[in-house]
Structure formats: structure tokens, C-alpha cells
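>>> have a look at this fold, sequence not included:
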């Protein structure tokens, strides 16, 4: 028996025993999305009545564990880095708090102690012969939290791929190991309607062969992906690796050959897709998973020439401010990596930053292009960063344009039913 295997056997325990290592006042850092370990978080939920002042911090929780409970918030609470379906209702009701931050800066905030991290819980691949686990599903900010944590707890599952990149944790760094064989959470591609398809075509027409892509989360970015399968020698440097990107790899559109930074490799910080995606990641030398302060750092990502960043917003005003994370004052998602990659694409030689949105909401009764953002809206991407804005009615290129030129361009891609009132509002604002 090797020393690593002896350590593994010594640290193997039940989920209940692992949860007993959590103390009152601890902050537990959980990886993005599929990286969340269900057995460990169920065990935490079972303990919640006996704990006090424990916080769970995470981007995009996928399951509504029992600790998502306003009645036991004083025991175990959720502090969101980014809201998902499980945490959004609590965020909008006010019993879940959130941390405003750029995705790329979360590791720095953890390293400097500005964000606490006493405990890390994460999904992990089986250990290799050298004693290493791969946190392939989401090294994101988790690797930084591992460096600071008193206790690291891993849920080891044979369905978790062993990926290459800066995503490895040694058994000597781990306090407790829980084993499970449950299927991983899967997220398929969304249904694409005619509006999304039209937006996707406008964006796809502006992406050249050999470009490097960052694809954001959501139906419209995926609609763009579906129309890129005929392209050649695309590269990937992104935050999320999903089935849309996998479809481009399988179609031969992604080769990474023409990337000017890390050629030959698809680079991401978390995975969210199907079982097929997770199997493709396993020991694949063409895919690397890295922490988010590497993937999303605008200076690093901009080393890719012709970087095209595709991200969605919910509302934009006539000078180009984007509200991508709230409905008025109510939180909906979070800042995430949108600004990181908009800035990276702006820095990139030949880069293009796209913000995509349908022209209307609420069944066509509300224009998403507005004279001003709705009161209380959290501004995500500033007017100084915005470049291409795309609806189903066309493309507005804003960088370098005056405020009046921006208003004219944005009104031109608004839904025709709202252009008249937008023009009238723009005149009253002295924008036309």
C-alpha cells in the first residue's frame, strides 16, 4: 500500500462524520454548479439545527438543499456569490444575502482574507496513483479557498472526470473523504426559438474563422453556438464549458490550432452540461480546467487574438449601460464574468465583445432597450465597456460613438413597436 493510499483510507468517513468537522461560525465555500457535493451538503443540512452562524458561499447552486430555509438562517445561511434557481427566491425575499464581485476577483478576495473560507466542500475525481484528486467540475475560486481553509472535505465520485490544468488537490491537503457513485447533475441545451435564432445569426456572421470564443450562460449564447458549426479552427477560452461548446468540438469547428495563447487547448473554469461532456473532459489533453483568476483575468484572456465574448443582458439604456443581474432592485443572478470578458475582448487584438438580448420582455409588452434602466437596477457592464449590442432586429456597435449616436443605434435595433416612444424619450433627454 502506498503512503497516499494509506492517507486516503485514514481520511475516508461518512457524510455525517465529515459534517461534524464544521464548527459554529465557519464559512463553507462550495464550487460553482455541478461542483457542489450533494452528500456533504445533505449532511450539513441535517446538522443545521445544532449549528450557529455558519455561512455557505457559492456561485450558481443547482439543488435546493434543506439548509435553504429562512427558519434556520441563524444556524446555516447562504451567502451568494451569484444567484441560481435554488437561491434566487431567498435573495429576492431578503433572507439570502449576496457578495457583489467580479468572478475573476473572487480568488484574490479569498487570498487576502476579504472573503472567509474555513471549510471547503467539493466534488472530486477518484485519486490518481500520485495521491491527487481533480476538482475538474469547478476549480474556479475553490482552489483559492483550499489554500486558506482549515478543513477540506471531498466527495469522491467515479463520474467526476480527472481533468488537466490547475485543478489538482493532494490527499495530504484533505481532512475528510466521502465516497459516492450517484450520477452527476446534468444540464442540457435550452430550446432555441426564432428570436434567439435571429440574434445568433447576427453574431455568427461577425465571428471569423480562427476566432477564440467565450460563451456566456443562457439560451441566446447557446443559439449563437448552434450557428457556428460551419466555422473553421475556432478556439475556446471561456469560463463555462457546456454542451454548446462540446457540439462545436464534435463538429470539428473547434480545433484551437489558431489560438495565440495556449494553442491546442480548450480552457475553462467550470463545467455545466451532460454526462457526455463530463466523459469528454476525462484525461483529455485538449481540455484544461483552471482557476477563474486565470481564465477570466482580462489581461490574461486578451492574450488570445480575435477573442469574441458573447454574453446576455436583461436591459440596456440608451447610452449603453447594461443591467444583467437584477430586475430593478431585486437580485436575479450576479455580476459573474460578463465584465471580465467584455474587457478582455476589448483588449484583444481583433477582439469583439457582444451583449445579446431579445428586444422585448413580458410577452412583447416591455422594451428591453429603455431610455434609462429601471429604478434600482444593478449596472453590470458600463457604458465605457460596451461594444456590440445585438437583438433580433440587428447590431448596434457603440464603442467610439457619442451618446447621441449610441441612442440612435440602439433605437434602430429596438422592437419597432417601441421605437417611437424611445425617440420621444431620447429627445426629452437631449439624446436626439
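Perfect, thanks for sending it. Keep in mind that what you see is a predicted model, and the values were worked out from it rather than measured. Residues are numbered from 1 along each chain as shown.

>>> rest of the way, CA atoms for contacts and neighbours
Will do.

>>> isn't residue 162 right up against residue 285?
No: Residue 162 is not in contact with residue 285 according to CA atoms under 8 Å; the separation is 10.8 Å.

>>> against that first model, consider the following:
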């Protein structure tokens, strides 16, 4: 049977394909825009037909009907990272949160610690050889394909055919659902004067020829806008977004000075505009790979001059970062921040930047605190944090004493809170 014959035999209506999911199954969904909306909407509509289904995903982007506390005995969500649709449910306790380093998720799936019975994913149209590309988010999905007994693809002509380790052959697919709706687009975050000031401090420390990992958010994208005149930058990142695309289009990114994967960009998921997805399509300059390739600190640390830029919500005077919770209330997730901080620390000439505004809520709350709010989840440890940047400057913590760390962090805190921080630091005997 040819690949085209197999495709035709496996094509299903969404309801029929969803009916292949057995009660008690653990369903794996890729990151962000890699989620298949037609399949998940159909699962939501029919959720009371099922029993004990768990849907696992990092960073969902849409509000699905199965996010429903009244029907969790039918379909329940398990979050590897929280987004707007799932945050309230996790804080209320009817959505489960599974913390882990992003880089380790494939291993957790292979070891059976993250169960994977079914994979549902967005895919490009099949090529002449019978392969689909899952290039929007190969992340942990490729590992799940090794374990799953059922694979349902939502094939959409708007999905780019990306290169890298992100392909599945029609032989491995159980059912195919077709849809042609436009892909979800996510614009650049809003950038204000505080973000621009922080970005200026970071950009000054990034040399020509650096390899970049850039997280999502106003500050990382503000940094990008100040790197447009740099030369021969390289990209090895977790998320490929419009900010990075702007660097490529400006000519700042050539990847020619990378000592690993020279001439090539790598990422594990894409999130941005139609322009971004078009850029990815059949582009040999970009490869999409599983997250244990893009984020593993040992592998990534082989890149010289690796510069990572990631945000946090709160940091204490010894350098502990609370990037994923508000006190004990989960807000986002561990993600890849610690992966890239550790990779940058391993890199020859590398720098790891943790960036944050000095205050929150119209300058009424300091984000640099004596100790983290009780119950805060520590995302990146004091032993890993290197450069911390606010709009007031840069504090380098790595290798410094507790006293020196407190002193450096207080210097970049908002002036309104420095006196209070000094008093608290003296009480803690670190100042």
C-alpha cells in the first residue's frame, strides 16, 4: 500500500478519531500552537462520553470546554506549564500541575513517569515520502510518539513543513483529521520604558558573534530590538518567535560564528505570526528538535558565547529566583529557564541573564526582596544565577558571597525600597 493509500484509509471525521481514545488514557498534546484545535474541541464536546481521560500539555493557548471543574471525572487537564486558560484551575486544584525541567520531559515520558498512551498533534501536509512535520512543537511530543498506542494528527495546510527531528511517517499514524483554519498567531508583547532600560543594559553585554537563547516576554523582545546592529549572531533557543525573526531579517543573525551547528538555527517550538510560520516552511536554515536536544545543559553548553535571557517575578538577596508562582499559588511553570542558565554557565564566554522590573503594581511592591514570599517555588537556584538586570543596572552574583550578592542586588533595586532592603539585610546578617 502506498503512502497516499494509507493516508486515505486513515482519514477520519473528528468525532470518529476522538472515539479512538480509550477510557483511562493519558493524552499528550504539543506545546502552544502545536495543539490540534479541531480534535480538542471535539473531545471537549464529547467529554461526558469518556471516563478518566487525562490531557497533558505545556502552555495551552485556547479555552477548551474540558477545562471544566464539573467534568474532571471524565476529562482532566494535567499541566506541564500554565497559561491563561489553565492558571485559575490549577490554583483552585482541579487542574494538576506537574513540575519538571523542560529538558527532562522526554526522559520522563520514556521512563513512564509521565504516562503517554495517545498523542494528538497538529501536522503539516504529508510529503511525497509519507512524512508529516510536527515542526510547530516537537518538544516532548517525539518521545511520546515512541510510547503511544494511538496517534491522531490534525493535518492543516497552514502548518509549515520544518526540518530537523520532527517528522512522523504515515505508518505510525492511527487516524488523520483534516482542517484548514488559520494557525493561532501570537503578537509581540508590549514594550515600555522600563523594558527598554533593562534591554539596554543586557544588549551592552552581548558581543558580536554571540549565540542567543531568548525567552518570551516584553524584556527579551526589547533586548532583541537593541541587537539589530550586532553582527554574526547565532540562534540556539527554546522558542522561535517573531523577535528572533526580526534579528534574522535585519542581517544580525548569520550563525556563521557558531562553533556548534555553524550556519544553523535550532529551536523546539514556534510561537508567533503568520510571517514566522511562512519563514519556517521548508527552510534549511532552521531545524526544529525535541527539547532534550535544544535544552539539555550539557549539549547546549558546548556552544561558545551562549547568552540566555529569561525573566523572573521575584528574586531574594542571595539570588533565588521565583519565576513560576505567586507565593504558593502556581502561575506558570519551570520551563527551560534553569536549563539555559546552566548551559550558559557551562559555555565558554557564556552569560546567563535573569531580567525583571524592579517593582510591581505601579512601584508599590519591590521584586527584589529579602527572602522570597513564603511558599514561592524556587525556579533557578542561587548557585546557578549569574547576571541579574533591572532598569537600574546589572548585578553579577556568581562567585560572590552572600554579603556581596545582597549589596549588588540592593544597588539595582528601586530607590524607594533600598533603605528597607538594607535594614532587612542587616537583620538577616547578610549586610
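Noted; the coordinates are in hand. Note that the structure is a prediction, hence the values are computed from the model and not measured.

>>> related to what we said a few turns ago, so which of residue 162 and residue 285 of the first structure has more stuff around it?
The neighbour comparison of residue 162 of the first structure against residue 285 (other CA atoms under 10 Å) goes to residue 162, with 26 against 13.

>>> contacting residues for the more buried one?
Listed by CA atoms under 8 Å, 6 or more residues apart in numbering, the contact set of residue 162 of the first structure reads 125-126, 133-136, 281-283.

>>> give the contact list for residue 258 of the first structure.
Contacts of residue 258 of the first structure (CA under 8 Å, 6+ apart): 210-211, 233-235.

>>> now with 6 Å?
By CA atoms under 6 Å, 6 or more residues apart in numbering, the residues touching residue 258 of the first structure are residue 210.

>>> give me the element residue 108 of the first structure is part of.
Assigned by DSSP states H and E, residue 108 of the first structure belongs to helix 106-111.

>>> what comes up buried for that helix?
Across helix 106-111 of the first structure, burial judged by 16 or more other CA atoms under 10 Å covers 106-107, 109-111.

>>> equivalent analysis for stretch 380-388 of the second structure, please.
Under the neighbour-count criterion of 16+ other CA under 10 Å, stretch 380-388 of the second structure has 380, 382, 384-388 buried.

>>> kindly check the end-to-end length of it for me.
Using CA to CA, to the nearest Å, one end of stretch 380-388 of the second structure lies 12 Å from the other.

>>> give the aligned range of it in the first structure.
The aligned range for stretch 380-388 of the second structure in the first structure is 381-389, by TM-score structural alignment.

>>> measure residue 147 of the first structure to residue 360 of the first structure for me?
Using CA to CA, residue 147 of the first structure is found at 45 Å from residue 360 of the first structure.

>>> which residue of the two possesses the greater neighbour count?
Neighbour tally, residue 147 of the first structure and residue 360, criterion other CA under 10 Å: the higher count belongs to residue 360, 20 against 15.

>>> spatially nearest residue to that one (excluding sequence neighbours)?
Counting by CA to CA, 6 or more residues apart in numbering, residue 367 is the residue found nearest to residue 360 of the first structure once chain neighbours are left out, at 4.4 Å.

>>> out of everything not next to it in sequence, what's closest to residue 222 of the first structure?
Ranked by CA to CA, 6+ apart and with sequence neighbours excluded, the top spatial neighbour of residue 222 of the first structure is residue 244, at 5.9 Å.

>>> helix or strand for the one you found, which one?
Residue 244 of the first structure belongs to helix 243-251 when assigned by DSSP H and E.

>>> how about residues contacting that helix?
Residues from elsewhere that reach helix 243-251 of the first structure (CA under 6 Å, 6+ apart): 222, 225, 229, 254, 273.

>>> tell me the one of the residues you listed nearest residue 326 of the first structure?
Closest to residue 326 of the first structure out of the contacts of helix 243-251 of the first structure is residue 222 (21.2 Å), distances taken as CA to CA.

>>> all good on my end, thank you.
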